[in-house]
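Student: coords please:
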Amino acid sequence: MPIADYVPYAQIASSFAAAIGLCLTATGLLLTARQLSRTRSVAALQSLQEFYKATNEREAALAEAPGDKRHAFIEFMNFLEVYSAAANEGLLTGVTLEIVNDKLIDSIVLLKKLNHWHSAISESVTGPSTYRHLCKFVSRHKAAIGACSESAPN
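Tutor: Predicted coordinates:
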């Protein structure tokens, strides 16, 4: 049989190999997408764990500070400012954003009720950028803060 007779078989084999290659490539892309999704989930969990660790540290420092607690309180306010900025600017997503928002709202509601800290907040403002992100967060979430304020015990 001359070589020219084998050309159609070679074309079929080549097409078959290309189809297998395409299937393998598609499978690889799906596995990569799944891995990226899992990586994002792990990153979100790590962000939440870090958030709660930092929250507990700031709250414990405030509760355990001897004498004048203003420094610990201002550190707590700065912590709220940083996470307000992250929430406002889209650095957090999904359940991470939801949990951080809930904690920020709870903290703001509590701060509104703790009148003895209002003067410390006012005194810590050194310019127009002080607590800018926290103010923006409060403005964006006025309804939720109001609803929580009404339902929270005094």
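Student: all contacts plus neighbour counts: C-alpha atoms, from now on.
Tutor: Noted.
Student: show me what contacts residue 97?
Tutor: Residues near residue 97 by Cα atoms under 8 Å, 6 or more residues apart in numbering: residue 87.
Student: Oops, could you answer that again for residue 124 instead?
Tutor: Residues near residue 124 by Cα under 8 Å, 6+ apart: residue 74.
Student: now it: how far from residue 118?
Tutor: Here residue 124 is placed at a distance of 10 Å from residue 118 (Cα to Cα, to the nearest Å).
Student: Check residue 23 too.
Tutor: 64 Å.
Student: ok, now residue 133?
Tutor: Relative to residue 118, residue 133 is positioned 18 Å away (Cα to Cα).
Student: same thing with residue 16?
Tutor: Residue 16 is 74 Å from residue 118, where distance means Cα to Cα.
Student: Could you report the neighbour count for residue 96?
Tutor: Residues contacting residue 96 under the criterion other Cα atoms under 10 Å number 21.
Student: Over to residue 95?
Tutor: A total of 13 residues lie near residue 95 under the criterion other Cα under 10 Å.
Student: so which helix or strand takes in it?
Tutor: Assigned by DSSP states H and E, residue 95 belongs to helix 94-113.
Student: Where do the strands of this structure begin and end?
Tutor: Taking DSSP state E as the test, none of the chain falls into strands.
Student: Spell out for me which residue occupies the centre of it.
Tutor: By Cα atoms, centre = their mean, the chain has its centre lying nearest to residue 92, at 2.7 Å.
Student: shouldn't that residue be in contact with residue 84?
Tutor: No - at 10.2 Å, residue 92 does not count as touching residue 84 under the criterion of Cα atoms under 8 Å.
Student: what do those two both touch?
Tutor: Residues touching both residue 92 and residue 84 (Cα under 8 Å, 6+ apart): none.
Student: related to what we said a few turns ago, joint contacts of residue 124 and residue 118?
Tutor: Common neighbours of residue 124 and residue 118 (Cα under 8 Å, 6+ apart) do not exist.
Student: I have a second one here; can you model it like the first so I can compare?
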Amino acid sequence: MSTETDFYSALGQCVSAAAGVFGLGFIGWQIMVARRTADLQALQTFLRDAKDHEAALIKASDQPEKDQAFIEYLNFLETYATALNGKLFPATSREIVNDKITDALVVISDSTEWHPKLAAAITSHTTFVALRRFMERNRKAMKAVRETRTNMAA
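Tutor: Sure, this is the predicted structure:
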């Protein structure tokens, strides 16, 4: 009788172990899906917010309103440059956010209206540190975007 009890006990332990392994695999899969969903939501939020900041800049009716919208846009870019610099984005999102910020900074730096306002907005060595670090790290990419924009305009 003892052998039969030992057999069922061992069988029960094996079934429990298998269920535990399956459960861990399922939880790992759920975490992966949740991360992808969160990544997609963060990316959608970034793109929506970028569009809203750009629209506010375009829709501004007078100079003080334009200046305020521009500073808010710079702060938005600074926040996401900080996230990029800190490697807070997964690879897919990082690439899209990086490209969008690169494009925005090229437009700003090449603009006779906005580049001087960017320079004026830098009031200390700590202002827009993440944007400056981003620009230094992405100098080649910005040059390539600038060249593409020039070629498309010609």
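Student: on that earlier part again, buried residues, the helix holding residue 95 of structure 1. List them.
Tutor: By neighbour count on 16 or more other Cα atoms under 10 Å, the buried set for helix 94-113 of structure 1 is 96-97, 99-101, 103-110.
Student: Give me the spatial nearest neighbour of the aligned partner of residue 106 of structure 1 in structure 2, chain neighbours excluded.
Tutor: Correspondence of residue 106 of structure 1 to structure 2, assessed by TM-score structural alignment: residue 103. Closest residue to residue 103 of structure 2 apart from its sequence neighbours, by Cα to Cα, 6 or more residues apart in numbering: residue 145 at 6.8 Å.
Student: just checking, what's the longest helix in structure 1?
Tutor: Taking DSSP state H as the criterion, structure 1 has its longest helix at helix 7-64.
Student: Give me the range in structure 2 that that one lines up against.
Tutor: Counting by TM-score structural alignment, helix 7-64 of structure 1 lines up with residues 2-59 of structure 2.
Student: and residue 143 of structure 1, what pairs with it in structure 2?
Tutor: Using TM-score structural alignment, the equivalent of residue 143 of structure 1 in structure 2 is residue 140.
Student: That match - how many residues pack around it?
Tutor: By the criterion of other Cα under 10 Å, residue 140 of structure 2 has 11 neighbours.
Student: With the one 4 residues further on instead?
Tutor: Using other Cα under 10 Å, the number of residues around residue 144 of structure 2 comes to 13.
Student: cool, residue 34 of structure 1 as well?
Tutor: Around residue 34 of structure 1 there are 12 other residues, counting by other Cα under 10 Å.
Student: List the residues that contact it.
Tutor: Contact analysis of residue 34 of structure 1 by Cα under 8 Å, 6+ apart lists nothing.
Student: Relative to residue 38 of structure 2, how far out is the residue mapped onto residue 86 of structure 1 from structure 2?
Tutor: Here residue 86 of structure 1 is matched to residue 83 in structure 2, going by TM-score structural alignment. Using Cα to Cα, residue 83 of structure 2 is found at 15 Å from residue 38 of structure 2.
Student: out of these two, which sits in the more crowded spot?
Tutor: Taking other Cα under 10 Å, residue 83 of structure 2 and residue 38 do not tie; residue 83 has more neighbours (15 against 12).
Student: got the contact list for that one?
Tutor: residue 89.
Student: Over to the one 10 residues further on?
Tutor: Taking Cα under 8 Å, 6+ apart as the criterion, residue 93 of structure 2 is in contact with 39-40, 43.
Student: which non-adjacent residue is nearest residue 65 of structure 1?
Tutor: residue 72 (6.9 Å).
Student: An error on my part: the question was meant for residue 61 of structure 1.
Tutor: Using Cα to Cα, 6+ apart and skipping the chain neighbours, the partner closest in space to residue 61 of structure 1 is residue 72 (6.0 Å).
Student: Surely the one you found and residue 58 touch.
Tutor: Yes - counting by Cα under 8 Å, residue 72 of structure 1 does reach residue 58; the two are 7.2 Å apart.
Student: What lies in contact with stretch 122-138 of structure 2?
Tutor: For stretch 122-138 of structure 2, the external contacting residues (Cα under 8 Å, 6+ apart) are 75, 77-79, 81-82, 85, 102, 105, 121, 142.
Student: Mean deviation, stretch 95-106 of structure 1 versus structure 2?
Tutor: The superposed stretch 95-106 of structure 1 is, by mean Cα distance after the TM-score superposition for structure 1, a mean 0.8 Å from where its aligned residues fall in structure 2.
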